[in-house]
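Asker: Generate a structure from the sequence data that follows.
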Amino acid sequence: MSIFGGQMRSVIEWKDPSPDVLIWRWDGSGDELKNASKLLVNPGQAAIFVYEGQVQAVHDFSGLFELRTANIPFWTTISKFMQGFESEHKANIFFIRVTEFLNQKWGTKAPIKYDDPKYKFPVGLRAFGNFSFHITNVRKFFTEIASTRSIFNIAEIRNIIVDRLLTPLTDLFAESGYGYSEIDKKRVELSKALQDTLAEIFVPLGFELTDFRIENTDFDEDTKKRIDRISDKMADAQAIRALGEVDPASMRNYATVEQLGALHQAANNPGGTAGVGVGLGAGMGLGQTMTSMFNTPAGFTGGRQIPCTKCQNSIDETAKFCPQCGTPNSRNQMVACVSCKKSIPANTKFCPECGGPQTAKCSSCKADLTQGAKFCPHCGGSNS
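Answerer: Model (predicted):
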């Protein structure tokens, strides 16, 4: 009740604070402030004395204080300013909540736009999550954020936080190096990185995020269509890779054709130059990825692929043995020419050195010998 009601309140306090209110201005008159006998600051609150729009004192510990006998700097400052005051509108007491505010929901109202760092196509992405925060510097927060309004709601600080995280969030996705398919499994890492970045923005304003989480992401329709096209091309690439016997050069040519196809599709896109940019980025990114895949087909170690003479698995031409069945690679074995004794590849019909046929006969029984045989399997005679 005001002074005009016949009596004045003697206790300065925030009665029944709403859970949605962060800062509340005490509604007592100037005379009530001058004649108050007690100050009650509940746990999780702080009191602020403002004179002529400037913060003059902050009381940030809880308790019930007898103002006539207690020697507290907060009340000493108030008493000094209130001596001979002329207008009750010059002085105000504000209460502010300094507890931690948990699980505040946030989300991007519209998709954020950036270029996928791996596949080089435009991405539209919505992100959602929650954060927790608390006031770390009452004076700074009141001065920089809240000003002297009679009520400052939690929803207002939530909007400020969301508005100021959009640019760092966009930069984070663009610079992280993670493609669209990796974002979900990297959410914890991305959340921590963004929380660290936001600390540089919010701490100077008097508050900090004690927790920040990206809980879900959702691509816009245009991005989903691009992802579907890339998935189809990747499936084709995997099918070709599974063949195993396709020459790597042919595979790289296939990747080049796919890049050109993306460019052609973009050029015919009604979106004009924007469509060309999309095609170019996606085509180049996809082509590079497919080329990388084609350069390392299953079982490939660096040379031309040939089939194993036994199990038909694709093996490197220079391999000595098949990695699947252990059969020696006959194309990589060397034997002596039956005529000039020079070292030549096994199964050669004519010697590349002397031109002699590689059909040998036993010098004793004249039976046909296999190439490189040192003893006759019929009579046991030496043929070295």
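
Asker: use CA for all of it now, contacts and neighbours both
Answerer: Will do.

Asker: Now do the strands in the stretch 1-150 of the chain.
Answerer: For the stretch 1-150 of the chain, the strands defined by DSSP state E, counting those that start in this stretch occupy 11-12, 21-25, 38-41, 45-51, 54-59, 63-66, 91-97, 101-107, 112-115, 122-135.

Asker: Which one of those lies nearest to residue 189?
Answerer: When these are compared for distance to residue 189 using C-alpha to C-alpha, the nearest one is strand 122-135, at 14.0 Å.

Asker: helices or strands up against that closest one?
Answerer: If you count contacts as 3 or more C-alpha pairs under 8 Å, 6 or more residues apart in numbering; DSSP states H and E, strand 122-135 packs onto strand 101-107, strand 112-115, strand 207-219, helix 221-243.

Asker: now with 7 Å?
Answerer: Here strand 122-135 touches strand 101-107, strand 112-115, strand 207-219, going by 3 or more C-alpha pairs under 7 Å, 6 or more residues apart in numbering; DSSP states H and E.

Asker: and that strand, which residues are buried?
Answerer: Using 16 or more other C-alpha atoms under 10 Å as the test for burial, strand 122-135 gives 122-127, 129, 131-135.

Asker: same question, stretch 227-235
Answerer: For stretch 227-235, burial by neighbour count (16+ other C-alpha under 10 Å) applies to 227, 230, 233-234.

Asker: Repeat that for stretch 38-48.
Answerer: Of the residues in stretch 38-48, those buried (16+ other C-alpha under 10 Å) are 38-42, 45-48.

Asker: Over to stretch 249-264?
Answerer: Neighbour counts over stretch 249-264 (16+ other C-alpha under 10 Å) mark 251-252, 254-256, 258-260, 262-263 as buried.

Asker: still on that earlier bit, could you export the buried residues of stretch 227-235 as CSV, including distance to residue 166?
Answerer: Output for the buried residues of stretch 227-235, formatted as CSV (distance: C-alpha to C-alpha, whole Å):
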residue, distance to residue 166
227, 23
230, 27
233, 32
234, 32
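
Asker: quick one: the helices in the chain?
Answerer: Ranges of helices within the chain are 30-35, 73-82, 138-141, 154-175, 187-202, 221-243, 248-267, 273-294, based on DSSP state H.

Asker: how about this one, so we can line them up?
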Amino acid sequence: MDFIKKQFANVIEWEEFRDDMIFWKWHNEEVKKGSKIIIRPGQDAIFFSNGKIEGIFEQDGEYQIASDIIPFLSTLKGFKFGFNSGMRVEILFVNTKEFTVKWGTRQPIMIPAPQLPGGLPIRANGTFQFKAHDYVSLIDKIAGMKNSYLVEDVKIRITAALDQLLMKWISREGKDMFNLQANASAISAGIREDLDMELLATGLSVTGFQVMSFSYPAEIQEKITRSASYEMIGNLTKYQQVAMTDGIASGNTKGGGMAGDMASMMIGMNVANDMIENMRPDSPKRDKPSASSTAKLNFCPNCGVKNEGANFCPNCGEKLAK
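Answerer: Below you'll find the model as predicted:
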């Protein structure tokens, strides 16, 4: 007799739980009245029949079908269960956590840009978050046809729409095509909203979307970097520091390259400033000997930094001529 009872009883649980699985569907011919269901932390269990939800259990624990589940279903939905037969339902176990997924463009996206007739090729990468939101839609659109659903399935669907959405929101929010990172927050917010609408019908909700970085082709990135360096010319001290750092790093501190150009520019500017100063009628330098007649140069011929009569340049260590 005990053997017969065990044959009619079974344990319903999500045994092969995976962190990347959104839901798993248990289905059998019928749920026996002597069975029990185990709901683990981070899971919801949904009883449904013919696509119609009969009850949702959100508290983890161990439930007896006869004493816990059936009375609840009968009270909530008027669900009738014959004690002489099994209950014909399916049970969907849903992973309730928020999933975080990395994404990246497989091919460069050609963003329209006035400076480039063929468009500006851009790659991007980042992360997005989503979770199960609407169980009715989840069963209607996905679980009714699938026994399980993985994060990879959602990623494939989202990445398929990303190229068009990136193009849309970069064009709308990318005020500077060569510095898109400055507008990454606005671009991300727009894409998240559109992706949420894309998944809404499936019962999933996109809770976050981030663009971590934009990248350009090497030749365009080089021009962007060079352009940023040229803008420093407006701030002579800052430009000088960058130029000297680049020169020292490359071993080129005398002539040629950025450091050599910077030294030449500094020397020329110092000479020009001295000439202008000497031309002023009230200049204190007017009656003083010129720089060529002094014992030491008043600026370094290598880096252009002024000195106070030292034998060596305090900036680069160049020996000063007498």
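
Asker: Overlay them and tell me the TM-score.
Answerer: The TM-score (TM-score structural alignment, normalised by the length of the second structure) is 0.59; 236 aligned residues with a C-alpha RMSD of 4.2 Å.

Asker: returning to that earlier point: make CSV out of the helices and strands packed on strand 122-135 of the first structure and add distance to residue 145 of the first structure and mean neighbour count.
Answerer: Converted to CSV, these look like this (distance: least, C-alpha to C-alpha, whole Å; neighbours: other C-alpha atoms under 10 Å):
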stretch, distance to residue 145 of the first structure, mean neighbour count
strand 101-107, 17, 16
strand 112-115, 26, 18
strand 207-219, 10, 18
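
Asker: Out of those, which is closest to residue 345 of the first structure?
Answerer: When those are compared by C-alpha to C-alpha, strand 112-115 sits nearest residue 345 of the first structure, at 53.6 Å.

Asker: Comparing the helices of the first structure, which comes out most buried?
Answerer: helix 273-294 (a mean of 21; mean count of other C-alpha atoms under 10 Å).

Asker: Give the aligned range of it in the second structure.
Answerer: With TM-score structural alignment applied, helix 273-294 of the first structure matches no range in the second structure.

Asker: which residues sit against that helix?
Answerer: Helix 273-294 of the first structure has contacts (C-alpha atoms under 7 Å, 6 or more residues apart in numbering) with 118-122, 237, 241, 248, 251-252, 255-256, 258-259, 262-263, 265-267, 269.

Asker: ok, 8 Å please
Answerer: Applying C-alpha atoms under 8 Å, 6 or more residues apart in numbering, the contact partners of helix 273-294 of the first structure are 118-122, 230, 234, 237, 241, 248, 251-252, 255-256, 258-267, 269.

Asker: Over to stretch 249-269 of the first structure?
Answerer: With C-alpha under 8 Å, 6+ apart as the contact definition, stretch 249-269 of the first structure has outside contacts at 240, 273, 275-280, 282-284, 286-288, 290-291, 294-295.

Asker: quick revisit: export the buried residues of stretch 249-264 of the first structure to TSV and tack on distance to residue 10 of the first structure?
Answerer: Listed next are those as TSV, based on distance: C-alpha to C-alpha, whole Å:
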residue	distance to residue 10 of the first structure
251	87
252	86
254	86
255	82
256	84
258	81
259	80
260	82
262	78
263	78
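
Asker: Which pair of the residues you listed spans the longest distance?
Answerer: Among these, 251 and 263 lie farthest apart (C-alpha to C-alpha), at 18.8 Å.

Asker: With adjacent residues omitted, what lies nearest to residue 29 of the second structure?
Answerer: Spatial nearest neighbour of residue 29 of the second structure, chain neighbours left out: residue 88 (6.4 Å); criterion: C-alpha to C-alpha, 6 or more residues apart in numbering.

Asker: wait, what's in contact with that neighbour?
Answerer: Residues in contact with residue 88 of the second structure, defined by C-alpha under 8 Å, 6+ apart, are 28-31, 49.

Asker: wait, residue 65 of the first structure sits on residue 39?
Answerer: Yes. Contact criterion C-alpha atoms under 8 Å: residue 65 of the first structure and residue 39 qualify, at 5.1 Å.

Asker: What's residue 360 of the first structure aligned with over in the second structure?
Answerer: Here residue 360 of the first structure stays unmatched in the second structure, going by TM-score structural alignment.

Asker: Residue 369 of the first structure versus residue 360 of the first structure, what's the distance?
Answerer: Distance of residue 360 of the first structure to residue 369 of the first structure, given as C-alpha to C-alpha, to the nearest Å: 5 Å.

Asker: In a markdown table, list the strands of the stretch 1-150 of the first structure along with distance to residue 315 of the first structure.
Answerer: Output for the strands of the stretch 1-150 of the first structure, formatted as a markdown table (distance: least, C-alpha to C-alpha, whole Å):
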| stretch | distance to residue 315 of the first structure |
| --- | --- |
| strand 11-12 | 87 |
| strand 21-25 | 70 |
| strand 38-41 | 80 |
| strand 45-51 | 74 |
| strand 54-59 | 78 |
| strand 63-66 | 81 |
| strand 91-97 | 71 |
| strand 101-107 | 53 |
| strand 112-115 | 40 |
| strand 122-135 | 40 |
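
Asker: Quick one: closest of those to residue 345 of the first structure.
Answerer: Closest among those, using C-alpha to C-alpha: strand 112-115, at 53.6 Å.

Asker: quick revisit: identify whichever of the strands of the stretch 1-150 of the first structure lies nearest to residue 343 of the first structure.
Answerer: Residue 343 of the first structure lies closest to strand 112-115 among these, at 58.2 Å (C-alpha to C-alpha).

Asker: residues contacting the counterpart of residue 207 of the second structure in the first structure?
Answerer: Using TM-score structural alignment, the partner of residue 207 of the second structure in the first structure is residue 210. Residue 210 of the first structure makes contact with 131-134, according to C-alpha under 8 Å, 6+ apart.

Asker: Tell me the one of the residues you listed nearest residue 6 of the first structure?
Answerer: Nearest to residue 6 of the first structure among the contacts of residue 210 of the first structure, with distances taken as C-alpha to C-alpha, is residue 134, at 40.4 Å.

Asker: so how far is residue 206 of the first structure from that closest one?
Answerer: Taking C-alpha to C-alpha as the measure, residue 134 of the first structure falls 9 Å from residue 206 of the first structure.

Asker: likewise residue 212 of the first structure?
Answerer: With distances taken as C-alpha to C-alpha, residue 212 of the first structure is found 17 Å from residue 206 of the first structure.

Asker: looking just at contacts, which helices and strands does the helix or strand containing residue 243 of the second structure meet?
Answerer: Assigned by DSSP states H and E, residue 243 of the second structure belongs to helix 236-250. Here helix 236-250 of the second structure touches helix 257-279, going by 3+ C-alpha pairs under 8 Å, 6+ apart.

Asker: For the helix it packs on, list every residue counted as buried.
Answerer: If you call a residue buried by 16+ other C-alpha under 10 Å, then helix 257-279 of the second structure has these buried ones: 258-264, 266-267, 270, 278.
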